[in-house]
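> I need the structure of the sequence given here:
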Amino acid sequence: MKKVAIQLHLWLGLISGLVVFIVALTGSLLVFREELEPLTDPRFFMVSPPAAGHRQSLDALVETISTTFPDKKISRVIRESAADRTVVVELKQSKKAKDILAVALNPYTGEIVATRQEQDAFFPTVLRLHRYLCLGETGKVITGISCSLFLIIMLTGLVLWWPNRKNCSQRFRIKWNASAKRLTWDVHAVVGFYVLPFIFLIAATGLIWSYKWVNNLLFLAFDGKPQVKREAPVNLSAAGMTTMGRLERVYVQTNQRLPHPGRFTLIFPETDSLSLTVSKVDETAAVSNVVDMLYFDYRTGQSTGQQLYSETTRGFKARRLIFPIHTGSLLGWPTKLIALLVAILTTTLPLTGFYIWWGKRNKPKRVVRRSMQTRTHMSVS
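Just a heads-up that it's a prediction; the model follows:
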């Protein structure tokens, strides 16, 4: 069994090692993205609220965007609950889903303070590198396969690590004063053992984004059927009818029905016949990524439906948990710190593994000593 495990661990590690290193490194950068992004780009995300603190209506902000960028279609509006944050409006520049122009507005003055191509920004680029290696669908296939292989690598690594009576104490600690060869092996084996439960869970949840059948399997396990696609309902109003101030009405109604603090996201439909979709994060929930969905008539702002988190299926709730488990944001800072440490330590595994293999590969061949009988025979001859 160990012979098979050695070969699988070696060759699968060599095949996927570079991708695992990149994914782990970029994953460590993304753990605190929400906290770091406003600090790395304060002009885009931060404003100084005035003493009065009166915000302009969403309708006025959207009108500013429509006037400034008449040839672009508004896809969503994002308003944070904090008073010192900008309102971000995303615009589609073409039919490509990722070709997004993000515009930040001062919610108090209505002024456009910054713009950026979303696909060129630092953290979105890191995210694309993490998920697709910046190679689109080809990269998605590569990361999906590498993630799957990494699960096998971890299991075979556990088989190889498993201690016996003689080396039990050596399997749980690193001997820092050992030779370079021994130290490298200790770092690889011991670090691998301690991060295995966490990184196995992170890698396994990552398969949700790589393979649709894994996502469907999750819903089958909890709901007994595949995921049902959620679509915005049709508008209740007649075509051509438009009510002034409808977007601000949507914002006010949302906060009345969902009074908890959290990010407000207004998603515009592909066609005017469908309702507006509003998602609001519940920042008071025990775990992260608890989101309620409301729907409003595109023309009048009248309520057309809702999908509250508390009323969703077990499969949908389980699916909502996948992201915070994968990113470490499940319970806030404590689990984020664990995820950060695990991701950083995981980057050492491909490096130490390659060093161990390279050292054995280039190990000088020992000169085989002739037996005493052979030397005696030669001397007699």
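> CA atoms for contacts and neighbours, from now on please.
Will do.
> and the helices in this protein?
Remark: helices assigned in the chain by DSSP state H are 2-30, 33-40, 42-45, 58-68, 122-132, 136-161, 180-210, 212-223, 246-257, 314-327, 333-361, 372-380.
> distance to residue 297 added to the ones you listed, as CSV?
What follows is the helices of the chain, written out as CSV (distance: least, C-alpha to C-alpha, whole Å):
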stretch, distance to residue 297
helix 2-30, 36
helix 33-40, 31
helix 42-45, 29
helix 58-68, 15
helix 122-132, 31
helix 136-161, 35
helix 180-210, 31
helix 212-223, 30
helix 246-257, 9
helix 314-327, 25
helix 333-361, 38
helix 372-380, 96
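> a markdown table for the ones you listed, including mean neighbour count and distance to residue 90?
Listed next are those as a markdown table, based on neighbours: other C-alpha atoms under 10 Å; distance: least, C-alpha to C-alpha, whole Å:
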| stretch | mean neighbour count | distance to residue 90 |
| --- | --- | --- |
| helix 2-30 | 18 | 21 |
| helix 33-40 | 13 | 17 |
| helix 42-45 | 18 | 13 |
| helix 58-68 | 16 | 10 |
| helix 122-132 | 19 | 14 |
| helix 136-161 | 18 | 21 |
| helix 180-210 | 18 | 23 |
| helix 212-223 | 16 | 27 |
| helix 246-257 | 17 | 16 |
| helix 314-327 | 19 | 22 |
| helix 333-361 | 17 | 28 |
| helix 372-380 | 9 | 83 |
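> of all those, which one is nearest residue 81?
helix 246-257 (10.6 Å; C-alpha to C-alpha).
> how much does the closest one deviate in direction from helix 58-68?
Inter-element angle recorded for helix 246-257 and helix 58-68: 150 degrees (by axes from the mean of the first three to the mean of the last three C-alpha atoms, to 10 degrees).
> now do the contacts for the closest residue to residue 117 other than its chain neighbours.
Nearest residue to residue 117 in three dimensions, chain neighbours excluded: residue 101, at 4.8 Å (C-alpha to C-alpha, 6 or more residues apart in numbering). Taking C-alpha atoms under 8 Å, 6 or more residues apart in numbering, we find residue 101 in contact with 90-93, 115-118.
> touching, residue 302 and residue 294? I think so.
No - contact criterion C-alpha atoms under 8 Å: residue 302 and residue 294 do not qualify, at 10.8 Å.
> one more, for comparison:
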Amino acid sequence: MRKTLFKWHSYGALIAMLPLLIMSITGSILVFKVEIDSLLRPAHMLVDATPSTPRVSLDTLMKTLLVTNPQFELGGWEIFDDKSRSDAGYIIKRGTEDWSKVYVNQYDGQLLSEPQSLEHYLTDWLLELHYTFLLHVTGTSVALVVGIIMLFLGISGMMLYRRFWAKLFTLRFQAVRRILFSDIHKFIGILSSPVLIIVAATGVYWNVIGIQHELTEHPDGEHVYVTAARHSKNISFEALMRQTEVEIDSYKAGYLAMPFEPGRDITFYGDVDSRNPFNSEYASFVSFDRITGLLLAKQDIRQANTLTVFLDSFRKLHFGYFGGLFTRIIWCIVGLMPMILAFTGLYSYWHRRKQRLKSIQNRRQQALSVESPMLYTLMAVLIKMGRYPFDVTP
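Below is the predicted model of the structure:
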């Protein structure tokens, strides 16, 4: 059983090595996406406001964005009120599936950028590469398979090397390279497996949800493109956002999802004061009818069922920010461990293969050395009997 498991562990690592390296490197970088964006593009990401500076009305911000970009309709809006980070409006070009993002100063109403595709900026491109390998739905399917393999590698690795705990911090530095690399592989694998299993499991879940959405909402591959606003022009989004704070105690909206597809309504996703460190900033929501603006549904994560709370925790568990900077650093470092695991594992596989081929060659040579005298005797007899066409006696 252990031998078979080890074989499948090796094959799985070889098959998924390249995409796993892509996902691990990009994932580690994306743990600090906001900080990287703020460093590279402060004019887009950062605003300067005093603690007493109020936000401009959401309706005014939306109108400014659409008037400046009349060929687009709104798809969503990121909402911030920390006096330092800018809002971001997500817009869709009419008659297409082309989404763009525009940064907006929510305290003076000024647009901070031109519309750019969701893959335009470096970290946004890395995010798309991380989730879909730049292949959209097809890439999501590939990422799903790779995530399942990664999950298997983490679990099988812990099963294979479960006895390594006794010598977890013992590395034989003076040993030959093969043994040292094997120790390093086991050491890093055992330490990083819990985090890698969490990351893989949460990633697999999101990939399944994404694929399920495409199959359910667009079963024939057809898409209904937005050609005009799907909500009533009489609706005040600022008033709806204020109402969310009344509907749920301590609620703070973080993202507004617009009804850009049939069957969708207006939904604000946001955060509440909670003792659960794994509740995400989008765990609670309030939905309104896109025509009448009447309340349709709401969810306070503090009152949600266990399954909902568990699934919502996947966001913070995947990116590792449930414990602040400390856990983010851990997630970033552990996310890079597959590079070392790939190198040490590949070296061990190559060495085992080399030794196996050498062993086969040695056995063949030994067999020939034993069988040669008998072979020559038999051939000599055949020659004397006229059954062999040429003389092979030594």
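> so after superposing, what's the score?
The TM-score (TM-score structural alignment, normalised by the length of the first structure) is 0.78; 347 aligned residues with a C-alpha RMSD of 3.5 Å.
> who has more neighbours out of residue 302 and residue 294 of the first structure?
residue 294 (23 against 20; other C-alpha atoms under 10 Å).
> the residue lying closest to residue 215 of the first structure once chain neighbours are set aside and residue 349 of the first structure, how far apart?
Closest residue in space to residue 215 of the first structure, ignoring its immediate chain neighbours: residue 208 at 5.1 Å, by C-alpha to C-alpha, 6+ apart. To residue 349 of the first structure, residue 208 of the first structure is 23 Å away according to C-alpha to C-alpha, to the nearest Å.
> returning to that earlier point: out of the helices of the first structure, nearest to residue 268 of the first structure?
helix 246-257 (10.7 Å).
> report how many residues lie close to the residue nearest to residue 85 of the first structure when sequence neighbours are not counted.
Leaving out its chain neighbours, the residue that sits closest to residue 85 of the first structure by C-alpha to C-alpha, 6+ apart is residue 46, at 4.7 Å. Neighbour count for residue 46 of the first structure, taken as other C-alpha under 10 Å: 20.
> now residue 292 of the second structure
Residue 292 of the second structure sits with 11 neighbouring residues when counted by other C-alpha under 10 Å.
> give me every residue that touches it.
232, 235.
> between the helices of the first structure, which gets nearest to residue 109 of the first structure?
For residue 109 of the first structure, the closest of the helices of the first structure is helix 58-68, at 9.3 Å, according to C-alpha to C-alpha.
> which residues touch that closest one?
Taking C-alpha under 8 Å, 6+ apart as the rule, helix 58-68 of the first structure contacts 72, 74, 89, 105, 107, 110, 245-248, 251.
> any idea how far residue 16 of the second structure is from residue 22 of the second structure?
10 Å.
> on that earlier part again, the residue nearest to residue 215 of the first structure maps to what in the second structure?
Under the alignment by TM-score structural alignment, residue 208 of the first structure pairs with residue 205 in the second structure.
> what residues are up against the most centrally placed residue in the first structure?
Nearest to the geometric centre of the first structure sits residue 327, at 5.6 Å (C-alpha atoms, centre = their mean). Residue 327 of the first structure makes contact with 27, 30-31, 202, 336, 339, according to C-alpha under 8 Å, 6+ apart.
> residue 174 of the first structure: which of the residues you listed is nearest?
So of the contacts of residue 327 of the first structure, ranked by how close each gets to residue 174 of the first structure (C-alpha to C-alpha), first place is residue 339, at 21.6 Å.
> for the closest one, which non-adjacent residue is spatially closest?
Excluding the flanking residues, the one nearest residue 339 of the first structure by C-alpha to C-alpha, 6+ apart is residue 328, at 5.1 Å.
> that neighbour -> the second structure?
Alignment note (TM-score structural alignment): residue 328 of the first structure maps to residue 320 of the second structure.
> and what of residue 267 of the first structure?
Using TM-score structural alignment, residue 267 of the first structure lines up with residue 257 in the second structure.
> so how far is residue 310 of the second structure from the match of residue 328 of the first structure?
According to C-alpha to C-alpha, residue 320 of the second structure and residue 310 of the second structure sit 15 Å apart.
> wait, isn't residue 28 of the second structure in contact with residue 329?
No - look at residue 28 of the second structure against residue 329 with C-alpha under 8 Å: they stay out of range, at 9.0 Å.
> thinking again about what came up before, put together a markdown table for the contacts of residue 101 of the first structure, with neighbour count and distance to residue 67 of the first structure on each row.
Below are those laid out as a markdown table (neighbours: other C-alpha atoms under 10 Å; distance: C-alpha to C-alpha, whole Å):
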| residue | neighbour count | distance to residue 67 of the first structure |
| --- | --- | --- |
| 90 | 23 | 14 |
| 91 | 23 | 13 |
| 92 | 18 | 15 |
| 93 | 17 | 15 |
| 115 | 16 | 15 |
| 116 | 14 | 18 |
| 117 | 16 | 19 |
| 118 | 18 | 21 |
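> in strands, which of those fall?
90-92, 115-117 (DSSP state E).
> skipping adjacent residues, who's closest to the aligned partner of residue 281 of the first structure in the second structure in space?
Under the alignment (TM-score structural alignment), residue 281 of the first structure pairs with residue 271 of the second structure. Nearest non-adjacent residue to residue 271 of the second structure, counting by C-alpha to C-alpha, 6+ apart: residue 281, 4.4 Å away.
> residues touching the one you found, list them.
Counting by C-alpha under 8 Å, 6+ apart, residue 281 of the second structure touches 254, 269-272.
> out of these, which comes closest to residue 183 of the second structure?
Distance to residue 183 of the second structure across these (C-alpha to C-alpha) is lowest for residue 271, with 44.5 Å.
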